[in-house]
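Engineer: For reference, the sequence and a predicted model appear below.
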Amino acid sequence: MSNDDPRDASLETKFVFPNTWYRDDADSLSTSGVFFSGLVMVTRNRYLAWPGVLFALNSTINQHALRAKEGSGGALGNLALSVMALLASYLPYVTVTAKPSS
């Protein structure tokens, strides 16, 4: 067998996780999701809630637990905030009914 054959048992090494991977850059999509969620709460514009939910889903799907710094906020909190902003923006359409005055 040649030395670069991947089936060679002598070339096997034990799989080891790295100690930590640090991500120094900020997640701008996650920050945008939080911004849109806050903007929905302030302006009551329900159409701004949808991009917030999409950004939160993106940050939740693309999170890397081993690359996050210890103590950093998780993406699930961002997702929960975005979903609650979406629910709060559509809740008046479900609960508030206009009755004609007689």
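Structural biologist: Structure's in. What do you need?

Engineer: Please count neighbours and contacts with C-alpha atoms only from this point.
Structural biologist: Will do.

Engineer: What is the burial count for L79?
Structural biologist: 24 (other CA atoms under 10 Å).

Engineer: which element is it on?
Structural biologist: Secondary structure assigned from DSSP states H and E places L79 in helix 75-95.

Engineer: Second structure follows, compare the two:
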Amino acid sequence: MSSNDPRAQELEEPFRLPKTYTESLDAVTSLSMLMAGGTLLTRNPYGAWIAVFVAIGGFMNQHPLRTKDGGQSWSSIM
């Protein structure tokens, strides 16, 4: 075979799993947790709905980064 043939045995590489994803913590996640805590302290029922909507928005707008360490994508909901 020729040297630039992709099927050549010397060009083979072992299989490697891709690196895992992790998300960067942003202000929306922190705001969601702060609003949920404030709602518990003030017992405001409408604040709970706002915290839920902000948490769902933060979850939908996450952008994962390529890193070696794995992360949890549910941090904004919890």
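Structural biologist: Sure, I can see it. The structure displayed is predicted, hence computed values, not measured ones.

Engineer: Just give the TM-score of the two.
Structural biologist: TM-score of the superposed chains, computed with TM-score structural alignment, normalised by the length of structure 2, equals 0.54; 61 aligned residues with a CA RMSD of 3.3 Å.

Engineer: circling back to that earlier point, list the buried ones in the helix holding L79 of structure 1?
Structural biologist: For helix 75-95 of structure 1, burial by neighbour count (16 or more other CA atoms under 10 Å) applies to A75, N78, L79, L81, S82, V83, M84, A85, L86, A88, S89, Y90.

Engineer: Report all helices and strands that that helix contacts.
Structural biologist: For helix 75-95 of structure 1, the elements it packs on are helix 28-43, helix 49-61, judged by 3 or more CA pairs under 8 Å, 6 or more residues apart in numbering; DSSP states H and E.

Engineer: Contacts for stretch 55-74 of structure 1 next, please.
Structural biologist: In this structure, residues lying in contact with stretch 55-74 of structure 1 by CA atoms under 8 Å, 6 or more residues apart in numbering are 20-23, 27, 29-30, 32-34, 75-76, 78-79, 82.

Engineer: May I see the buried residues of that stretch?
Structural biologist: Neighbour-count burial for stretch 55-74 of structure 1 flags F55, A56, L57, N58, S59, T60, A68 (criterion: 16+ other CA under 10 Å).

Engineer: now stretch 38-52 of structure 2
Structural biologist: Taking 16+ other CA under 10 Å as the neighbour-count basis, stretch 38-52 of structure 2 is seen to contain the buried residues T39, G47, A48, A51, V52.

Engineer: One more: stretch 26-39 of structure 2?
Structural biologist: Neighbour count says stretch 26-39 of structure 2 has V28, T29, L31, S32, M33, M35, A36, T39 buried, by 16+ other CA under 10 Å.
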